[in-house]
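J.: Mind looking at a prediction? Sequence and model below.
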Amino acid sequence: MAAELPNPRDIPPRLLGFLDDLFTADQRDDHPSSSSYDTARGLAAQLSRESTGLDGDLLLLRQNLSSLLVAWISRSFSAKAALQNLHLNLQKTKPTATTTPPYGIGSTTFQKMLCEDLPRLAAELKRIEKIRLYADITLQLEAMVGDLEDAVLSVVNQRARNALMDHESRQEMFFQAVRFMNDIEEILASPVKFQPHWYHLLKSVDSRVDNILTLLRPLVLADHRAVLSSLGWPPKVWTAETQNRKTSILPNPLVLMQVDRQKAYSKSFLALCALQHVQKHREERQLGLVGQKEKLTIGLWAIDELVSPIASRMEYHILKWTDQPEFMFALVYKITRDFIVGVDDVLQPLIDKTRLVSFSAKESWVSAMVQSISAFLTKRVFSVLSERYREKETRLEVITSWLHLVDLMVSFDKKMLSLLSSEHYLFMGDAERLEGSSRYLSVFSVFSDRPDWLKIWGKIEIKEGTVKLKAELKHERAWLFEIKEEASSAIDRTNKQFLLYTREDHKAPLIVESALKLAWEMIDRGKNLPDILSRIQFIRSTATKLLWYFFNSLLLQYKRTECLAHDCSNDSLLTRYGVINAARYCEYKLQEWSDDVNFLEMKIAESEYNACVKGDGDDNRRFFGEEIKCLADLQVNCLMEIIAGILYQFETLTQEYIQNKEQFKQEKEDASGFGASMCMNFPVSDDFLEALDSLRSQLCIIHANLNPLDFSDLWRSVVDGLDRFVFSSMFMNGYRLSQRGIDQLRADMQALFLVFKPFCARPEAFFPRVRNALKLLDMNRKDLRQLQVVVSSNVLDRTDCVRSFGIMHLSFDQAEKILSSRDLGLHL
């Protein structure tokens, strides 16, 4: 009896589809041909061979399972026997009436059990538990990876045989594959944290999943592209209407699609986002396994699929504008702006549905559009410009085009970033925006991967900046500076010395403003570079070099002033004042720049890079530390020469005054003793007037032309030098002083103090040695005798004895020499 054919309704759908694909339409006839029988026989033979192979594999698995069970049972028996022995040993060690007390439990058997048997048993149980856990996880992963492979291979086989499968079925299989991958990632999360030594198991699973992804992702992308094509994407980027009306908005197919197509696109978008979501988790786990940080990215595969065909259409128009890059930037900005609202409204809810919390539809759209034009600039623009730059004949033309292109890129980046209105982006700092997720939002990323282009850009910038600075230096008004007339007193102006902000406050020449402006423009353009090391390299090769060039100009200007130290009235000193003011203002501005958070971060990154790569650290804590130190040294050198000139001229003009001993010789004292003529008014010595008048004139000129900060240091240093000189020349020269000579000397010193009265309220406070010397000469007999008694008592140190009378800045020997200039009959 012939075998009864099965009812088609009882055949499973997968088997029925398999048979339908196998037999062609002409083979499903009522009268099968010989080819149909051949196909059936071939199919039966193939299935028989596969069945035999599967039976063999099943038998082998059963044998392996049997051996594993036997090994497990033997280990279980061993563990059970060890536990029984432990129990018996514990029973034997129970205390009885005839045995030793509990504290006497110290037999060799008991100690051996505690020290050897128990730890060995615990280790064995732990090892067995690890083996069991490893086997369980391995079996789970094997089953899940097998299901994933079956699900993907079934779709691949159907597409290879041109089998028909509706969109919903394909999407369901895609989602099923993604669920399998999520389940695998959840199982792998625990071994990554607690069993990192299972490296080979993780690597084996990742290898198989990667192989599946190489098949799955193209399928999902192909399905998604088919849906986009049915929507009419990509739209036309250039129409007659857009050509005639620049403000017209391009139609967005994402907003205009019908309900049924919107449903199909949503499912396809979700499938692609879900696949990227699980892939993102896989990359995070793999990076954590090797100890690397997560790579920040904002790109969405689904957004990239929207941009890629648009970029292809834009390239047709952009190729015509290689010599007019402003048009290509305008076109990209227009397309980005016209579609961004629809992208955000339609796609952001779908992104949120897939739990891609770190992704934004707006940022992904803007980033993808920026990267599209960046790729075009790399292939078609900068590659050509860099080649032409190496040719001397076209270098000047390239420089102009390069700088114009950079200006357009700066403007384009600002306009593209203005499209992102999210609060998260607006409240991020500049460094966080560039180094974080938004580093892909700048077309300057073309320089991050091409350091040779960055080097060319730096050379162009420094060359153009140097040319402009040289032209400014040759200007007749370059070294001029304005002096503001202030109604307040000199003391009030001096009290405001720490409130200097502008170039006018520092009395710096005009050229300083030009140099700093050129340097800051280079820095501002370099801030657009997304990579911090690239920004450091660019700023060091442009702005820093320009600043050093200007510092050398200051040094040359300083050396041109052929002013000798003894000739401080020369007009060339005005030039030196301008150099000092310029250095002070530059130092102030560089300190202000260095305190900015962006420069602080760049300095930290630069120090870490030098320590790791070059092996040398940097002691400067500021980004412009070396430049600031150079300016400070220049100021000190200039000021020291001016101070030395002032002191030298004062010493020269007072030589005759110091050598005139007659005016200080001892005369007959009044009966009243010391201090009798202290209240008398004495005119200033004629030999001393010229020196005081010259000193006053010099200080007034310097005060009018030098910035307040440096002038404050200058006059204090001059006072200190005068205090030392006058003290050593007038009080320590061994003159015999009469009372009249003391009064004359006091009057001359008061006149010296008054020279510095416009600059401070109590100038005598800055002459400690002269002031203490006059105080000693003004002491009466009673105070001198008391000082003599204190010194002879040997209770205090001799210098402390002098200090107890208010003489704080002189030693005992100096005080004794000053007092010995009068013959009092008293000796300390």
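T.: Yep, that arrived. Numbering: from 1, shown residues only.

J.: rest of the way, CA atoms for contacts and neighbours
T.: Fine.

J.: Quick check: the residue nearest the centre of the chain vs D595, distance?
T.: Nearest to the geometric centre of the chain sits E601, at 3.5 Å (Cα atoms, centre = their mean). Per Cα to Cα, to the nearest Å, E601 is found 10 Å from D595.

J.: Alongside the first one, take a look at this:
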Amino acid sequence: MTSSASPPVFTNVHRRHLRSFLDGNYKTTADLLKTQSLLFDLENDCLCLESDVTLLSDKLRCSIREWESRLGDVNEALVRERFDLLGWNEIRLKSMKSKGDAKAKLEVLAQEINRIETIRIYAETTLRLESLVGDLEDSASQTGPNDFRSKNEKFQSAIKSMEDIESIVVSLVMKNNNNTQRRTQTWARLIESVDSRVQSTLSMLKPQALRVHRSILSSINWPPPLASNTESSSAITVPELPNPLVLMRGDTKVQFSQSFLVLCALQHLQNRRESRKHQLNNSTGSLACDLDWNLWAIDELMSPLATRMEKHFCKWSEHPKFVFALVYKTSRDFLDGIETVLQPLIDRAKLVGCSVKETWIVSMVRMLSTYLTTRVFPELVIHCTTTMVDDDHEVISKWLNLIDLIISFDKRMMGLANTGILPKGMALPSDFTEESPLPMLLYSIFQNRKPWLQVWAEMELRDVEGKLKNKAESDTSWVIVTLSDDSLSSTTKSDVESELTMFMLSSREDFKAPPIVDSVIKISWTMIDRCRTLPSIELRLEFIKSSACVLLDWFYQVLIQRSERKTPEMNPNSDATTTVIMEDDMLVRLVTCINSAGYCESVMEEWSEDLSIIDLSQTHGLFKKEIKNMLKLETDCLEDIMSSLLLEFELFSRDYIRDSQRWEVTVTANDEQLEPDNISRLFMECLDMVTVRLRRLKSGLNSKDFADLWRSIALGLDHFIFNSIMLNKMKFSKLGIQQFTVDMKALFCVFRPFCVRPEAFFPYLSDYFRLLLSVSREESVFFTERLNMNDERIRDELLIIGVSHLSVKQVKKILHRRILDA
């Protein structure tokens, strides 16, 4: 193709592209033969490109003409804008004046636009819901063939409509949570209207679905026979009950599965609606628990089965153990087949977290609970509260036997729920106390029946009342094992060391408590253990306070009566000693009360730390009152023993203390060899009395209380003897000091079996000896002068010689009354 155009000017880029083009097409000499065809292709490409350029030029001209036509409009608009800009200042001033009005108008306009949009959305939503609800009502009311397939299709169509309606309603609730009250009320009326129509339709669909499901259950011979017609108790000995659910085959199994799924779907939708209403009303309660544990399909299995089982229950009104055995056996025999057949259907229905095994067990428990609460317990409660007398043990036995059966039944049913079916012949361990949900326990019958709980606690107390009263009146129940008096005749280092290990008391033998205490503790713990599975903390707390705490308080009153000391009437002709000295029988009573109270206190402290009742003890102060009472009784008895012993010592030592001539005897230079070797005769009786008392207390009291008691007695004797010396203004010569030292060392030896240094528990007497024995005549004169001068440094000098408990005033009196020998 020839052209008149000037040859093109090639740049370096063009040259590179041309070179690559030629290299690509002329690789060998044979490619020169293809020149003509290559030229033809290039000419065709050029023609195509020229036609494209012509077409684009035409389009460009058309576009230019269009924009030229619009240019006039643009110019006019720019002119108008120019005039607007020129008058902007005036317009701005006017707009500033009317700014408030414009803002208000804009807000009104925005609200109006929002209202119109809301009305549009409301209208669209209403029309959509009306269409869906209409379809649902048409599906529920339509009549057609009476075959299963047509009915199932109708149910499926209705379920689909209900799911769509519920999804729209839920979205409306979520969108309108933050809207104004007026708008929320508008949507609430719409939702309420829809819910009312859906509920009305569901009320029609549910009975229809239940009739279909019941007809299928009837066709598979559900429920199966529970027992043969031989003996009334044969139901318990039947090897295994047949399960028609496992025997289903073919179309029957398919129809049962579809009917089961329809019921699950309808219930799931109903639960969604109820849960949504529950949350919308900000309510609280146990709705979630009820929705989780109740399945309409399982209820349909239970209803005819319960009717058949109640016929057997009526025969065993006097033998409730057969009732519990039959319910457990039925639950166990059907559980395997129900879980195998129904659990896959539950999963297909997308009921998340629903276990058909637990639901079946809960339904069986509810069935038995209904029977007990309507037929058994009301009669027992009426008989217990109206016609019962003190010697009527039959009602108590029936009630407690029923409680034992309930406890055993709950453990076995929990075993089925948690560990599966137990092998035949295997029982649950006796300490099986795993926590369980509320509906799975028969103990839930006491949830809203607190009067029944009080009757139960009363029956527990009446059952043990006679037994414990007889034991409390028997002397053998209060006997404790004691050591002989000779066991304390000597002391060794091993005795002192072994005593350190005796402060860790745990058992009744360690506390030396009588056998009756063990009975009270075991019975109280049995009462606590029997209420462990009550469904709430409040019920457990109320039962424990009405049973175990009452029993412990009764035992506390028994201890109070035993510890009361009968003071004989004062007789002018009788010796005053008889009114002070504690009889051995009374001493034994007090020792027994101390040991019993200490053991009860220790056990209750352990109960308070038990994990199963720690919430009760920490939150509600369980056993706080009882522990406080036992501590007070223990302290009072110890104080009574100590005060009695000190008063008895005062009587025995009265003449010894008042014999002032004994302490004022002086010696001459010719009599210096006279030194006291023996204990004063009058003081021997005091030492014998204290020794005998301490031995008896040591053999009877537990080690912890005895250690506190003998220390208190030692401190009491120390105060009494020292104060007697100071009050009587006794004067001591050197010989008197030596004799008094011998007597007090003998007193210290009485306490030596209980510690290595008994003088440490006589601080005032020890300081008294140090002051009299370590201070010479010259030092005594020196100290007296310093004391008269009120020298403040005298306290430090007294500490140097070991006097730390006596005051400066007491030291001055003691040195003043010292008789210095010539």
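T.: All right, it came through fine. Quantities reported herein were computed from a predicted structural model and do not represent experimental measurements.

J.: List the TM-score for the superposed pair.
T.: Once the chains are overlaid, their TM-score stands at 0.74 when taken by TM-score structural alignment, normalised by the length of the second structure; 695 aligned residues with a Cα RMSD of 4.4 Å.

J.: what's the matching residue for the residue nearest to the centre of the first structure over in the second structure?
T.: Using TM-score structural alignment, the partner of E601 of the first structure in the second structure is D615.

J.: in a helix, that's where its match is, yeah?
T.: Yes - assessed by DSSP: H, G, I helix; E, B strand; the rest coil, D615 of the second structure belongs to a helix.

J.: count of neighbours near W293 of the second structure?
T.: 18 (other Cα atoms under 10 Å).

J.: err, E609 of the second structure, not the other one
T.: Residues near E609 of the second structure, counting by other Cα under 10 Å, number 13.

J.: same question, E397 of the first structure
T.: E397 of the first structure has 13 neighbours, counted by other Cα under 10 Å.

J.: The one 3 residues further on now?
T.: Look at T400 of the first structure: counted by other Cα under 10 Å, it has 12 neighbours.

J.: Output the contacting helices and strands for whichever helix or strand it is part of.
T.: Assigned by DSSP states H and E, T400 of the first structure falls within helix 395-418. Contacts defined by 3 or more Cα pairs under 8 Å, 6 or more residues apart in numbering; DSSP states H and E place helix 395-418 of the first structure against helix 325-353, helix 383-389, helix 451-473.

J.: By how much does the first one deviate from the second structure on average?
T.: Just to be clear, that refers to helix 325-353 of the first structure. The superposed helix 325-353 of the first structure is, by mean Cα distance after the TM-score superposition for the first structure, a mean 1.9 Å from where its aligned residues fall in the second structure.

J.: how far out from the middle of the chain is the next helix or strand after that helix?
T.: Per DSSP H and E, the first helix or strand lying C-terminal to helix 325-353 of the first structure is helix 361-376. For helix 361-376 of the first structure, the separation from the chain centroid amounts to 24 Å (computed by Cα atoms, centre = their mean, to the nearest Å).

J.: same for helix 361-376 of the first structure, what does it pack against?
T.: For helix 361-376 of the first structure, the packing partners by 3+ Cα pairs under 8 Å, 6+ apart come out as helix 301-318, helix 325-353.

J.: Tabulate those in a markdown table, adding columns for distance to P95 of the first structure.
T.: Shown next, in a markdown table, are those (distance: least, Cα to Cα, whole Å):
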| stretch | distance to P95 of the first structure |
| --- | --- |
| helix 301-318 | 76 |
| helix 325-353 | 70 |
